[in-house]
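Colleague: The sequence and its predicted three-dimensional model are supplied below.
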Amino acid sequence: MDKVPMTVQGHKALSAEFEHRTSNERRRIIDAIAEARAHGDLSENAEYSAAKEQQSLNEGRIKELETLLALADIIDVTKLSGDKVKFGATVTYIDEDTEEEKTYQVVGDPEADASAGRISISSPIARAMIGKEEGDSFEVAAPGGSRSYEIVKIRYI
């Protein structure tokens, strides 16, 4: 399998989630299953079924986190610099049609969260920005037609 690029902060967040799920959530779910079992007949026990489903979902996420953490290629963005957009860059750009300004950091897939200002390196907008410099324009194909943007600022923080 390929390495999964991620920032130091993204790795810390995934590690914290893994720790929480293995330490706290597992114990809580096991306790919920035990309590539901104590109520008797398991065939008609909704609490038992719900707890077992929670356990399945939690264990699935734990396996996913184990894989991501094992394949992590941790990149310290504070040690990066340059005048071109690459992984870890915080980019401010303007929509050339609406003059709306947005700022996003280009991060790995597991830590992407557009509402928190982090977009995946594999997203269409990030792929279009990679290699560009301040003042460069780039286009992104969108469902409503192609959109044009201009890069205003590139930082590595």
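Modeller: Yep, that arrived. Residues are numbered from 1 along each chain as shown.

Colleague: only C-alpha atoms for contact and neighbour calcs from this point on.
Modeller: OK.

Colleague: Apart from its chain neighbours, what residue comes closest to the residue nearest to the spatial centre of the chain?
Modeller: Nearest to the geometric centre of the chain sits residue 111, at 2.2 Å (CA atoms, centre = their mean). The shortest distance from residue 111 to any non-neighbouring residue, by CA to CA, 6 or more residues apart in numbering, is to residue 10 (5.5 Å).

Colleague: quick one on the thing from earlier: what about the residue nearest to the centre of the chain, distance to residue 148?
Modeller: 26 Å (CA to CA, to the nearest Å).

Colleague: adding another structure so you can compare the two:
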Amino acid sequence: MSKVSYYTPEGLKKLREELSQLKDVERPKASQAIGEARDKGDLSENAEYDAAKEAQGMLEMKISKLEERLSNARLIDESQLDSTKALVLSKVKIKNQSNGMEMTYTLVADGEADLASGKISVNSPIGKGLLGKSVGEVADIQVPNGIIKFDVLEISR
């Protein structure tokens, strides 16, 4: 059973570019490597050929998984989202009640999460805890060492 994933236009474009790179550049390289290894003689004792075939198999599996993700990808229509609640594509500023530290995260789909740029998945513990919250609410987020309370300070798009 396939799972529908939601993407921003940029995230969907990035996914399509990655698939294109694998199909148009990496696949011909793998075929060429197999051909070169095949030309080196006896295939039963040719480790280079076996490695090239293995690499091609891994590449084809990666392409297949990307194609499946793309077939189940849906574009998020930001105009239909409630801007008063923390939802996908919301930029949420939160404050940790225990240490007073403030953080700003953008909630995104799994495939677009990048903590270094402040994008967290809606399926991460913090993302799940923030979903549906409004400004002024407290989000209780379950983490491995207990529960952390965050005040929701701002929500924007």
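Modeller: On my side now, so go ahead. Remember, predicted model here, so these are calculated numbers, not experimental data.

Colleague: returning to that earlier point: just the element for the residue nearest to residue 111 of structure 1, please.
Modeller: Assigned by DSSP states H and E, residue 10 of structure 1 belongs to helix 8-20.

Colleague: Helices along structure 1, start to end?
Modeller: Here structure 1 has its helices, by DSSP state H, at 8-20, 26-38, 46-70, 124-129.

Colleague: could you check the angle helix 26-38 makes with the helix holding residue 10 of structure 1?
Modeller: 30 degrees (axes from the mean of the first three to the mean of the last three CA atoms, to 10 degrees).

Colleague: Report all helices and strands that helix 8-20 of structure 1 contacts.
Modeller: Taking 3 or more CA pairs under 8 Å, 6 or more residues apart in numbering; DSSP states H and E as contact, the helices and strands that helix 8-20 of structure 1 lies on are helix 46-70, strand 72-75.

Colleague: And the top strand by length along structure 1 against structure 2, how far off on average?
Modeller: If you go by DSSP state E, structure 1 has its longest strand at strand 145-155. Compared with structure 2 after fitting, strand 145-155 of structure 1 deviates on average by 1.6 Å (mean CA distance after the TM-score superposition for structure 1).

Colleague: That strand maps to which residues in structure 2?
Modeller: Counting by TM-score structural alignment, strand 145-155 of structure 1 lines up with residues 146-156 of structure 2.

Colleague: tell me which residues of the matching stretch are tucked away?
Modeller: 148, 149, 150, 151, 152, 153, 154, 155 (16 or more other CA atoms under 10 Å).

Colleague: and these as JSON lines, adding distance to residue 104 of structure 2?
Modeller: Converted to JSON lines, these look like this (distance: CA to CA, whole Å):
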{"residue": "148", "distance to residue 104 of structure 2": "16"}
{"residue": "149", "distance to residue 104 of structure 2": "15"}
{"residue": "150", "distance to residue 104 of structure 2": "12"}
{"residue": "151", "distance to residue 104 of structure 2": "12"}
{"residue": "152", "distance to residue 104 of structure 2": "10"}
{"residue": "153", "distance to residue 104 of structure 2": "9"}
{"residue": "154", "distance to residue 104 of structure 2": "9"}
{"residue": "155", "distance to residue 104 of structure 2": "9"}
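
Colleague: Out of the helices of structure 1, which is the most enclosed?
Modeller: helix 124-129 (a mean of 18; mean count of other CA atoms under 10 Å).

Colleague: what's that helix packed up against?
Modeller: On a contact count with 3+ CA pairs under 8 Å, 6+ apart, helix 124-129 of structure 1 meets strand 137-142.

Colleague: Thank you, goodbye.
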